[in-house]
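Participant: Give me the fold of what follows.
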Amino acid sequence: MEKDKKILFLVPPNISFDDFVTPPSNISTISKNNGTVHFGSVLTDIPLGIISLSAYLKKWTGAETMAVDFNVLLNQEIEWTHTDFYSYFEQVLSSDIYRDFKPDYVGVTALFTPAYESIIDLTEIARKLFPTSLVLVGGNLPTSMYKEILQQSPVIDAVCFGEGEKPFLELLQAEHKHDFLESHSSWVTHKDLAKGNHAFKHDFIDDLDEIPFLDYEILDLDGYKLNPTSARYSVSDKYISSKLSDNEEQLEDAIGKEVAPLNPEKISMPIMTSRGCPFKCTFCASHVTHGRDMRYQSPKRVLHDLKLMMSKFQIDGVVIQDDHFMGGRERPYELVDGIGKLNLEMFFQNALAIYALDLRFLKLLKASGVHELVLPIESGSARVLKELMRKPLRLDLVTEVAKNCREAGIYTDCNIILGMPGETKEDIDDSREFLKTVYADWFRVFVATPIPGSEMYETCEANDYFKITPLKANYKRAVIETGEMTPEYVQHMTYYMNIELNFVYNANLRLKNYDVALENFMRVLSVKSDHGIGLYYVGYCYEMLGEHEKAAEYYLRARIVCEETDFWDVYINDFNIPIFEKAGEFESVILNHQAVN
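Facilitator: From the prediction side, this is the model:
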């Protein structure tokens, strides 16, 4: 083992402490302390950045690495008694395994703003416990907020600007570490800020095949199965598709009517086969870290690594996290075909560019094991897409792709963003009306979030739109107020549109695909068992399927929930949902059943 080559990577929680101990009503929760206390759910996602760094540095320097992912640890905790994350972090890192390791470098990495305060805490603890170590910070969030982070934490030696493989390698190889950090254009130091130097540059690996097979060994892989990001979406077949003829058919005949059961035994792991994105969507900040020019792993290398993952980890599914998987004319076809021939199911977590989803490619996806797609529609307003988001998407293409997905037997899950700077209530109304014409299976309506480094963030900062600190922003909490909309209105409308699109105007209900609709509604109840609207529509599906006793059960449960709170009143009244009428109508079914038994 060479001298000065021990690295401890730290991944802070993807949730703020306040949201963890006092979760807002619109986020998922987990139970601890013998089920007596509910905490904010912590999604785990294998941190590809640090295991890429670890593999690269081990290859070229023989470095020794360890990793602590606090997202995994928080999920594994059965009891929680800490009054802050700081004391918990310190307790974990004070254990003998890390003290005996004696790292020469402590690297803290984070993607999004909920981790901001934890970055500061972890750097202070690292300096306290490992006083001779270089304390370094990197990742998407620090790249965009290096100034704020350095100003708040004097103990940090440097922030890495952009991807870290080459800058970190050169640091390990440098004889005088501090001098190197001060002089390198991809490392940001306190002296840089004092001098007013902001001319930092990316130092990218152009050929991603240079990065070795990722170093999964430094992670507790079992811990990522507890609450993975990919579990939020199914990688299972939603439809047992009937074979289509070449004749024109009714839309409702374009997919099968049976629902394939989810398989909890499936193991999926994430990969990223490219870096960069050429598009200039105003709400996105990935270019700040990865640049706009596309860089790739070769298809041969991707398939080689997947075979290794199948052998080492027994995976049967893969979650593809590329920002722009559709880059290159033939590469996407070659990859999808190759992965399909490995019998691996595929899920594209960051969605696929809608313009590239022609029927030929959709049928290849389906034949290759892709049963679900996220469609990044973002808005149903042409004005918002073009002028505010600068997203190159035609709305007529959205309806065509959604229809073609049904024809191919692919379940569609659509991302919608609400509350962009400059967006009006009229824009939202336009979006609502258009999205009702899109026969997608589900819509996920999110709050437009000003991600540091995005043009949206800069617009909000320049116009003083932040009503709440952007550090508290997430996809379910609005933080900006414009002349058009308040944060409260945006949050209300995201949930309102969720009820409208996913329940009242649910495409599968309109197409009489009651089994598919029922599975979706049951998934809602698995997260929120007292969802009054969800209970009603489960009852409706059972009624349409001829299972009247089950229909009666859920209609009555819906009535009980809606009588206990006025939360659901606005939706019941605005959409004329006959919850109380149906419960009264089916009450006799329960009574007759009880009499028979």
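
Participant: going forward, measure contacts between C-alpha atoms and count neighbours the same way
Facilitator: Noted.

Participant: how far out from the middle of the chain is stretch 207-222?
Facilitator: 21 Å (C-alpha atoms, centre = their mean, to the nearest Å).

Participant: Second chain to compare with the first, below:
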Amino acid sequence: MDTGLTPRASTPRVALVRGPIVSTARSVNNEATPCIGLAYVSAYARAHGYAPTIVDAIGEGLGRYRPLPAHPGYVCQGLTVEDVLARIPRDTDVIGFSAMFSGEWPVQRELMTATRREFPKAVIVAGGEHITALPEYSLRDCPALDVCVRGEGEHVFYELLECLREGRDLAAVNGIAYLDGDGGFRANDHTERIREVDRIPWPDWQEGYLEKFWAAGKSYGIASERDMPLLVSRGCPYQCTFCSSPQMWTTLYRLRDPDDVIAEIEHYRTRYAITSLQLYDLTAITKKSWTVEFANKLLARGIDLKWSLPSGTRSEALDHETLSLLKQTGCNYLVYAPESGAPETLRRIKKKIQLPRITASILEAKRQGIVVRTNLIIGFPHETRREVFQTIRYGLMLAARGADEVSINIFSPYPGSALYRELAEAGKIQLGDRYFLQLTSLNSDYTRTNPLTFNPVMGPRELAIYRISFMLLNYLVGYVLYPARIWRTIRNVLMSRHAAATVFEHRLKDALRRKVRATV
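Facilitator: Coordinates of the predicted model:
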């Protein structure tokens, strides 16, 4: 089969690239965090004899914002296209792009197109959740793109490099998609997930990379001085209909051996003098036995670090015993993700939780002195106004009973999710730059009163009013009933370089920094 790609006579020279962040000019959410995905892909390739160069437009361009002329109201954070291209070695044979978020696709496409002009003979590859969900669309929308890596990327990307090195046909590589010489779309069989997760090399954090984020006070969730990203698991065993994880990772769930995790943590303490761990896992805590063993090993080794779960967690394993133990180990921040306060909505979206149980866990975490955030969603396609009010009432109850933050976002139909497929099949989604950019603005720019919505009962303005009103009430309730938080917020935002107890404080601090830079 003619793929149009030139075989490589020797070991390909590899570059891995992450493009800029896209947001609205008024966004309150400009999360710039280390790219753990590329670090894992690089480590796996390096363990098999390759020597990737990593170019992170975000990490190397923190605090650099520029407007997008083609898309008024939107900005990029990170290096310019020209700066990214200048950092890719001229003799690079294979250039791999991280394309995790559909909201950034218009800018990623521009970057790949420019890369093709600058490196006409290189093989351009992309992977991540956006690519996994929309491989054919991405290939046809961006002719510069040669190959899509679908799903878990480390082994598939390595197999692709070996295929190119040996001059074999791309049909031999499972887990990829591409256009053949006649322009036909080819999607090879999915590859099996890596089952022995403890054999995956630790991330390849290149020299001086993490220090840039620490110096800028950038962090996922709350911040300390030297926050280290960490993964203790792969995949998620659940099938929530709004989530794209099942398509990206399947439902195979694997936890790492606690001893391997502890060894990685101790390595980072020695090498980087880290002060905090941030678990990036989608579902880090599901097994109580693993959680207890991990916590006991932290205590036994005398590892004195703060650590947090900023991505969202379930509550099955988080009872009084476990939470008390986590607090002893330095856990200072938990994000719970009940998603809804309406039982019927939870049933529809296949969120297999019991509200009384997760509520009890949230309140117990507060009793243990852990800062708690709770994430909720409104505006699901089949949701009624009554169910939205149930969720709002549930969120306000949590705020009144001590939850530090309760966030309500509007449903986003992410490509790859079951709800996205349902809406697309019904003809309610038209792929294109407008749709992708609206995904970016939906839950980062709270000033918008016309967000992208898919609920036939409640329109964009109504849902936006519910969200804004809840946000104001949530913080009003929190600060009135718990006035000590007022001083904490003032201290953390105005008087501390790095500390932030909540996402609100972290983002407010970041927004003030941007405002100061803009006026200097």
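
Participant: What distance do you get for residue 52 of the first structure to residue 232 of the first structure?
Facilitator: Distance of residue 52 of the first structure to residue 232 of the first structure, computed by C-alpha to C-alpha, to the nearest Å: 25 Å.

Participant: So which of those two has more stuff around it?
Facilitator: residue 52 (19 against 10; other C-alpha atoms under 10 Å).

Participant: Would you agree residue 186 of the second structure falls within a strand?
Facilitator: Yes. Checked against DSSP: H, G, I helix; E, B strand; the rest coil, residue 186 of the second structure lies within a strand.

Participant: contacting residues for it?
Facilitator: By C-alpha atoms under 8 Å, 6 or more residues apart in numbering, the contact list for residue 186 of the second structure reads 177-180.

Participant: From residue 172 of the second structure, how far off is it?
Facilitator: Residue 186 of the second structure sits 12 Å away from residue 172 of the second structure, going by C-alpha to C-alpha.

Participant: With residue 293 of the second structure instead?
Facilitator: Separation of residue 293 of the second structure from residue 172 of the second structure (C-alpha to C-alpha): 42 Å.

Participant: Ok, residue 279 of the second structure next?
Facilitator: Distance, residue 279 of the second structure to residue 172 of the second structure, using C-alpha to C-alpha: 35 Å.

Participant: who's more crowded, these two?
Facilitator: The residue with more neighbours, out of residue 279 of the second structure and residue 172, is residue 279; 21 against 13, by other C-alpha under 10 Å.

Participant: right, and that one touches residue 234 too?
Facilitator: No. If you go by C-alpha atoms under 8 Å, residue 279 of the second structure and residue 234 don't touch, sitting 11.8 Å apart.

Participant: And residue 66 of the first structure, what's its match in the second structure?
Facilitator: Using TM-score structural alignment, the equivalent of residue 66 of the first structure in the second structure is residue 53.

Participant: Next: residue 462 of the first structure.
Facilitator: In the second structure, residue 462 of the first structure lines up with residue 425, judged by TM-score structural alignment.

Participant: number of nearby residues for that match?
Facilitator: Using other C-alpha under 10 Å, residue 425 of the second structure is surrounded by 10 other residues.

Participant: How about the one 3 residues further on?
Facilitator: Each residue near residue 428 of the second structure was counted by other C-alpha under 10 Å, and the total is 12.

Participant: how about the residue nearest to it when sequence neighbours are not counted, what does it touch?
Facilitator: Leaving out its chain neighbours, the residue that sits closest to residue 428 of the second structure by C-alpha to C-alpha, 6 or more residues apart in numbering is residue 454, at 7.9 Å. Taking C-alpha under 8 Å, 6+ apart, we find residue 454 of the second structure in contact with 379-381, 428.

Participant: Ok, residue 20 of the second structure next?
Facilitator: By C-alpha under 8 Å, 6+ apart, the contact list for residue 20 of the second structure reads 57-58, 76-79, 104, 107-108.

Participant: mind redoing it with 6 Å?
Facilitator: 57-58, 76-78 (C-alpha atoms under 6 Å, 6 or more residues apart in numbering).
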